[in-house]
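>>> Sequence below, structure please.
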Amino acid sequence: MERQLTTSPVPAESGEIWLVMDSRSIGGIENHVFILADELRRHGLNAVVVLMADYGSSPNINRMKRLNLPYRLCQNTQDFLRQLKAHPPLLLHSHGYKAGIICRLLGRWYGCKVVSTFHSGDLGRGRVRWYSLIDLATAFLGRRIAVSRAIARRLPPPVTVIANFVSLPPRAAVQPKPAFRVGFVGRLSHEKGPDLFCSLAALHPRAEFHVYGDGPMRSALEADYLGHVEFHGFCADMSEVWPQIDLLCITSRAEGLPLAALEAMANGIPVCSFAIGGLGELITHGDNGWLLPAGDLNAMSQALHEWQQLPTAEYRRRQQCARETIRQHYTPETALPQIIAVYQRALGPQASRLHG
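A predicted model of the protein is given here:
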């Protein structure tokens, strides 16, 4: 039996744009899709979030209800195919490797136009690596958006590079003087490097180290760094967290363009990061943050010492620069016209149907 849940009725309209993902939890891709869906609808496009599988209780459903976003919940891939045939959309826009592979193959078979956004700078390991390689091998079957130039270089041309984006808060969560609170925000898994972040804590006893996120490495990290790092778990509403962070550290081994970095900077929080993925384009060393050689913990430790020595006036300048970077280059006003232009190129003569 087909199961379809929506915050409001989703009619079988030919002008629907399906934002498709396969998701068990909320992370960077999910937050990006929710922001994108909301902004597309504000611009008059009939965007619908489609979850390809039902994994039971999901924070994604609650988040979409709070945002009043229309969505389709599929039981599995077969149910996704049934809904695709029953309510053919105008366009499929996939996010993540599994959604990308399936949408492009089904789109080619059923004649549906497909756009895929490639978010991840990490090929992964084991089964995830195989999915990632198939994702790259089938990329030519749809229009391609990459969130960073580094990811774009792995894809067949032409590729449109469109950075992730966030809404600029009306007021930045800035502090007049840093309290030396260092934050890590993300999944506690190998590619995100939470172990590298935690290893910095013992070297900086004057600073507080806070981890916001969950994942397979959490138990081991809590056992190893008890007393040095405070673990807060997954936080559904980061707006309450940003005022508690003075510096965001990104110690990932691979990245695309993490939304955590954009959200931090939008709130006036400088970012200290390895130069990986799109972070090298986002961060200007010594201006809105610190950009360090990939994997160089000694350099990051030195940057933390420098941060702790900053005069208040210089710290405030970097806060302002971080926020201004987002305002100029990483808001919906910058990204939406580019995304809609990709949709128009994918649809060709049908582009006029985007707005109903």
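
>>> only C-alpha atoms for contact and neighbour calcs from this point on.
OK.

>>> for stretch 244-254, the distance to its chain's centre please.
Stretch 244-254 sits 14 Å away from the centroid of its parent chain (C-alpha atoms, centre = their mean, to the nearest Å).

>>> how long is it end to end?
26 Å (C-alpha to C-alpha, to the nearest Å).

>>> to compare against the first, here's another:
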Amino acid sequence: MKIMQITSGQGVGGATTHCLLLARELAQRGHQMTLLCPPKSWIAERAATEGFPVLQSELRRWPPDDLRRIADFVRQAGIELIHTHMSRAHSFGILLRWTTGVPCVATAHRRSVQLHWMFNDLVIAVSNTMRRFHESYNLVKPNRIVTIHNFADDRTISSQPGEVRQDTRQSLNLADDDFLIGTIGSVVPSKGQLYVVRALPRILAEVPRAKLLIVGELESESYVDQINREAEALGVSSHLLWAGRRDDVHRILPALDLSVLASLKGDFPLALLEAMAAAVPVVASEIGGVGECVEAGASGLLVPPADASALAAAVVSLAGDSPRRRAMGEAGQKRLFECFSTESQIDGIEHALAEVVRRARAA
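The predicted structure follows:
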């Protein structure tokens, strides 16, 4: 198939990472990929070495010059399917569909009420809760939406050599007996890093060698300032480590003793799947489709969002029980490879896209 993947994501995040991994995997299976993304974006830089065409556009609907330019490319290149990720890309994809007649598939990474959803030939929901949302609020017909859960780069993450843990911890100036808690994701209020900081005093009362590593693009300076101010007020600044954006998360994960996801909203976070691939136990907010990913009590612990006390209690309960952490990490990795492996999820997406193309050809 000749497929155009479109994302409007500027920075690194779950949806843009998903789009890049998907394009790479489909290209390796022999499909002809084209990526359309914003100029100077993270994905534009990363995709430059992937071997498929990368077009750049701000994806504006008006004036229509860009739409005409991309529509001309779609026709000339014989693109058979448009596949979109993130809000502005979804709207642009539907305009391309109307302009060129090429079918459009949208992957729903987030919940939003917008008109474009009902005009897609297919919507891929990354969880069952996401699917139900779009059926209810965006009036997507049941025969035009399918659940295919997210996936991570499990092969790269799970194959890290044993010395990576020690090397990474040394680079962070950590002692062997430091208990490293990691939270990975863009540093914005919706990711809830502030609640992990608020949980630190209680955690440190029981686990005095605990350290919190915050990994992710610093998208909100005001939020970063708020986190630092509260850490200072709580007396935990010396236990807080900032890593910023990292393109080597696969090397960070083995260094963690525990991964925490304190998001206030979201659905099927890539960060959870990455932790599971690395056999790192998780404590996560019970939001969206997280319960479809983490088996509570088996592969991790779930807590209410925005509840620093519950978060601290969960972390403390695992920090003092190394065998339980190891068992949870192994159970999470096993669940990932059984239910959400790259291979199985790409199989599902490839089949869904091929069916849309088949129907379009038959029409």
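
>>> After superposition, what's the TM-score, could you say?
Here the TM-score for the pair of chains, by TM-score structural alignment, normalised by the length of the first structure, is 0.84; 322 aligned residues with a C-alpha RMSD of 2.3 Å.

>>> And Q328 of the first structure, what's its match in the second structure?
Aligned counterpart of Q328 of the first structure in the second structure: E338 (TM-score structural alignment).

>>> and the helix or strand harbouring that match, which residues are buried?
Here E338 of the second structure sits within helix 322-339, counting by DSSP states H and E. For helix 322-339 of the second structure, burial by neighbour count (16 or more other C-alpha atoms under 10 Å) applies to 324-337.

>>> how about CSV for the residues you listed, with distance to A152 of the second structure added?
Below are these laid out as CSV (distance: C-alpha to C-alpha, whole Å):
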residue, distance to A152 of the second structure
R324, 24
R325, 21
R326, 21
A327, 21
M328, 18
G329, 16
E330, 16
A331, 16
G332, 13
Q333, 12
K334, 14
R335, 13
L336, 9
F337, 10
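
>>> Please tell me how far R75 of the second structure sits from K2 of the second structure.
Applying C-alpha to C-alpha to R75 of the second structure and K2 of the second structure gives a distance of 11 Å.

>>> quick one: which of these two has more around it?
K2 (18 against 13; other C-alpha atoms under 10 Å).

>>> The more buried one corresponds to which position in the first structure?
Per TM-score structural alignment, K2 of the second structure is aligned with E16.

>>> Equivalent analysis for A108 of the second structure, please.
Under TM-score structural alignment, A108 of the second structure pairs with F118 in the first structure.

>>> OK, contacts around the closest residue to its match other than its chain neighbours?
Leaving out its chain neighbours, the residue that sits closest to F118 of the first structure by C-alpha to C-alpha, 6 or more residues apart in numbering is A146, at 4.9 Å. Counting by C-alpha atoms under 8 Å, 6 or more residues apart in numbering, A146 of the first structure touches 117-119, 152, 159-163.

>>> Do I have it right that the match of A108 of the second structure meets I151?
Yes - counting by C-alpha atoms under 8 Å, I151 is a contact partner of F118 of the first structure at 7.2 Å.

>>> more crowded one of the two?
F118 (25 against 22).

>>> Relative to I102 of the first structure, how far out is A139 of the first structure?
Taking C-alpha to C-alpha, one finds A139 of the first structure at 11 Å from I102 of the first structure.

>>> Could you check which of these two is surrounded by more residues?
Higher neighbour count among A139 of the first structure and I102: A139, with 23 against 19, using other C-alpha under 10 Å.

>>> who are the neighbours in contact with that one?
100-101, 104, 116, 155-156.

>>> try it again with 10 Å
97, 100-101, 104-105, 115-118, 133, 155-157 (C-alpha atoms under 10 Å, 6 or more residues apart in numbering).

>>> Select from the residues you listed every entry located in strands.
115-118 (DSSP state E).

>>> Of those residues, which is the nearest to N31 of the first structure?
T117 (13.7 Å; C-alpha to C-alpha).

>>> I'd say that closest one and I162 touch.
Yes - assessed by C-alpha atoms under 10 Å, T117 of the first structure is found in contact with I162 at 9.0 Å.

>>> intersection of neighbour lists for the two?
Shared contacts of T117 of the first structure and I162, counting by C-alpha under 10 Å, 6+ apart, come down to 145-147, 339.

>>> could I get those as a markdown table with secondary structure and distance to Y212 of the first structure?
A markdown table is the format used below for the shared contacts of T117 and I162 of the first structure (DSSP: H, G, I helix; E, B strand; the rest coil; distance: C-alpha to C-alpha, whole Å):
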| residue | secondary structure | distance to Y212 of the first structure |
| --- | --- | --- |
| I145 | strand | 29 |
| A146 | strand | 26 |
| V147 | coil | 23 |
| I339 | helix | 30 |
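
>>> Please identify the residue in the second structure that aligns with N298 of the first structure.
Match for N298 of the first structure (TM-score structural alignment): S309.

>>> Enumerate every residue touching that match.
Contacts of S309 of the second structure (C-alpha under 10 Å, 6+ apart): 195-196, 198-200, 202-203, 303.

>>> Just the ones of the residues you listed in strands?
Reading strands off the contacts of S309 of the second structure with DSSP E, I get V303.

>>> Contacts only, for F180 of the first structure.
For F180 of the first structure, counting by C-alpha under 10 Å, 6+ apart, the contacting residues are 204, 206-209, 245-247, 304, 307-308.

>>> What about D246 of the first structure, how many residues nearby?
Count around D246 of the first structure with other C-alpha under 10 Å applied: 25.
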